[in-house]
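In: okay, here's the prediction I keep looking at, along with the sequence it came from:
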Amino acid sequence: MAEPQENGIVETAGHEPARVAVWARKSTVIGLSVVVALLAFGSTTQTWIDAEVQGAAVRTAHVTIQGSKAATAVTALALVGLAGVLAAAVAGRLGRIVASVVVVLAGFGIASACIAVIADPRGAADSSIAKATGVSGGAATTALTWFPVGATVAGVLLALCGVLALVASRRWPTRTKYDAGSRTSRGAGQGDGSGGESEAEAPASRVDEIEGWDRLTRGDDPTR
């Protein structure tokens, strides 16, 4: 079975190595997903809604509402998506599937929360207006900035990155604790032209080590 390597090359038994497409490489998918998740998170630190409040009793007439206040779920979902992306980068095959699904759901959740703000900016700004002015339910006009739209696009892109990870992760290398030992053994066999000698040296070294410990317990110096 083909075994993808970190450099984007798939080893095929009895055939020349096949190169993995750029779009399917782990570095490409993970890097793009991280950027999109960070963009969604960063957008919540910016002003999403500008509100002008009418009334003589208000403490302030102009209120700006950040994305983290207008759509609190977006901040949390962006972090969930980022965590899912990082988990997909280090997980095994099954873990990658689970992590990629989490990324897809987080992306759709971000987009849905942003669309709710765009559809009803006054409703999203009510609690912030009441806290800033001391008046609840007063007359106010609201205006959206472009950040909710940008966050919506970022959420959709994050969901698409999760789908891309589901498809591309089948081509990614899977490392286990046995990989390093097997590759070292292969490298030693290729270096001296005989893998049998390397395999014979390992048991011999273990025997020498055991004999050395036995001599120490008898009070002898094994280095002599």
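Out: Nice, thanks for sending it over.
In: contacts and neighbour counts: CA atoms only from here.
Out: Fine.
In: check which helix or strand residue 141 maps to.
Out: strand 140-144 (DSSP states H and E).
In: got the contact list for that strand?
Out: Here strand 140-144 makes contact (Cα atoms under 8 Å, 6 or more residues apart in numbering) with 48-54, 118, 121-122.
In: tell me which helix or strand comes right after that strand.
Out: helix 147-168.
In: return the distance of the helix or strand just after that next one from the chain's centre.
Out: Later in the chain than helix 147-168, the nearest helix or strand by DSSP H and E is helix 179-192. Its chain's C-alpha centre and that of helix 179-192 lie 32 Å apart, by Cα atoms, centre = their mean, to the nearest Å.
In: and the angle for the helix or strand following helix 179-192 with helix 179-192?
Out: Following helix 179-192 in sequence order, the next helix or strand is helix 195-217 (DSSP H and E). Counting by axes from the mean of the first three to the mean of the last three Cα atoms, to 10 degrees, helix 195-217 lies at 110 degrees to helix 179-192.
In: against that first model, consider the following:
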Amino acid sequence: MSTKPAAAPRWRRKSTVVLGTVLLGAAAFGTTTQTWLDVVLPQAAVETPDIAVSGSDAATAVTAFAVVALAAALAASIAGKVARWVIAAVLLIAGVGITAASVSVIADPAQGAAGAVGKAIGVSNSAGADITLTAMPYLAAAAGVLIALAAVWLAVAARTWAVSRRYAAQPATGAAVKEKSTQPPIDEIDSWDRLTKGEDPTNFR
């Protein structure tokens, strides 16, 4: 009596790993669309002293690394055994990059706000400005750490995934090989003559 093989734990399943990693990448990218820094400039510096600096302006690297993480996570669903290791390495780099860029803004908010301040008053010097961090850079840093951990998760879980053979070349059957070998050669003149007569030049029967 045959028994079915035991199902893989949920945490090892390809769908779980891919979906979880995609959500982490999307979360990191989503933070960049929100306000990271609230800047209040001196009243004399500009008519509208309040500036909301988004994550895409404060840390452009986070946006780029988040897109890389999303693409890598999606690619993992169709990748082969060797490619999965490469994807895991890419995810690790993306996660570390997101965390590093986020921590950089947290450590030096003035540098993160420099670009937006420069657009507002013409100089990037934010001296005298009141800069307040929102929760977004902290969330981005946390997402980066989780993406790096997801790289390890992928490397461990992917060892049990089956390799997709959907696009593998199928060997020709004996009958197909024999039929192909018995077809007579055809040149361009013969093909043209058959075509002008309204016949199929590839039909030898």
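Out: Received, thanks. No experiment lies behind these values; they were computed from the predicted model shown.
In: filter the contacts of strand 140-144 of structure 1 down to the buried ones.
Out: 48-53, 118, 121-122 (16 or more other Cα atoms under 10 Å).
In: which residues of structure 2 does stretch 147-164 of structure 1 align to?
Out: The alignment of stretch 147-164 of structure 1 onto structure 2 (TM-score structural alignment) covers residues 136-153.
In: my error: substitute stretch 120-133 of structure 1 in the last question.
Out: Under TM-score structural alignment, the match for stretch 120-133 of structure 1 is residues 108-121.
In: list the buried residues in the matching stretch.
Out: 109-117, 120-121.
In: what does stretch 155-174 of structure 1 give?
Out: Buried-residue list, stretch 155-174 of structure 1, by 16+ other Cα under 10 Å: 155-166, 168-169, 171-174.
In: same check, this time on stretch 88-104 of structure 1
Out: Buried, per 16+ other Cα under 10 Å, within stretch 88-104 of structure 1: 88-89, 92-93, 96-97, 99-104.
In: hang on, isn't residue 113 of structure 2 packed against residue 55?
Out: No. Using Cα atoms under 8 Å, residue 113 of structure 2 is not in contact with residue 55; the gap is 9.9 Å.
In: how big is the offset of the longest helix seen in structure 1 relative to structure 2?
Out: Longest helix of structure 1, by residue count under DSSP state H: helix 93-119. Helix 93-119 of structure 1 differs from its equivalent in structure 2 by a mean of 0.9 Å after superposition (mean Cα distance after the TM-score superposition for structure 1).
In: residues contacting the corresponding residue of structure 1 for residue 18 of structure 2?
Out: Here residue 18 of structure 2 is matched to residue 30 in structure 1, going by TM-score structural alignment. For residue 30 of structure 1, the contacting residues are 85-86, 89, 165, by Cα under 8 Å, 6+ apart.
In: how much space separates residue 30 of structure 1 from residue 174 of structure 1?
Out: 15 Å (Cα to Cα, to the nearest Å).
In: what's the answer for residue 57 of structure 1, then?
Out: From residue 57 of structure 1 to residue 174 of structure 1 the distance is 65 Å (Cα to Cα).
In: kindly report the same for residue 182 of structure 1.
Out: 14 Å.
In: can you check residue 155 of structure 1 too?
Out: 28 Å.
In: quick one: average offset of the longest strand seen in structure 1 versus structure 2, please.
Out: Criterion DSSP state E: the longest strand present in structure 1 is strand 47-53. Here the mean offset of strand 47-53 of structure 1 against structure 2 after fitting is 0.5 Å, by mean Cα distance after the TM-score superposition for structure 1.
In: what range does that strand cover in structure 2?
Out: With TM-score structural alignment as the criterion, strand 47-53 of structure 1 aligns to 35-41.
In: residues in contact with that stretch: which ones?
Out: For stretch 35-41 of structure 2, using Cα under 8 Å, 6+ apart, the contacting residues are 49-55, 58, 109, 113, 126, 128-137.
In: chain neighbours aside, what residue packs nearest to residue 77 of structure 1?
Out: residue 106 (5.3 Å; Cα to Cα, 6 or more residues apart in numbering).
In: what does the one you found align to in structure 2?
Out: Aligned partner of residue 106 of structure 1 by TM-score structural alignment: residue 94.
In: count of residues packed around that match?
Out: 28 (other Cα atoms under 10 Å).
In: tell me how far it lies from residue 141 of structure 2.
Out: 11 Å.
In: then residue 45 of structure 2?
Out: In terms of Cα to Cα, residue 45 of structure 2 sits 32 Å off from residue 141 of structure 2.
In: same question, residue 77 of structure 2
Out: Residue 77 of structure 2 is 25 Å from residue 141 of structure 2, by Cα to Cα.
In: please apply the same query to residue 91 of structure 2.
Out: The value you get for residue 91 of structure 2 to residue 141 of structure 2, if Cα to Cα is used, is 14 Å.
In: try residue 148 of structure 2
Out: From residue 148 of structure 2 to residue 141 of structure 2 the distance is 11 Å (Cα to Cα).
In: list the contacts of stretch 97-106 of structure 2.
Out: Taking Cα under 8 Å, 6+ apart as the rule, stretch 97-106 of structure 2 contacts 28, 58-59, 61-62, 65-66, 111-112, 133, 137-138, 140-145.
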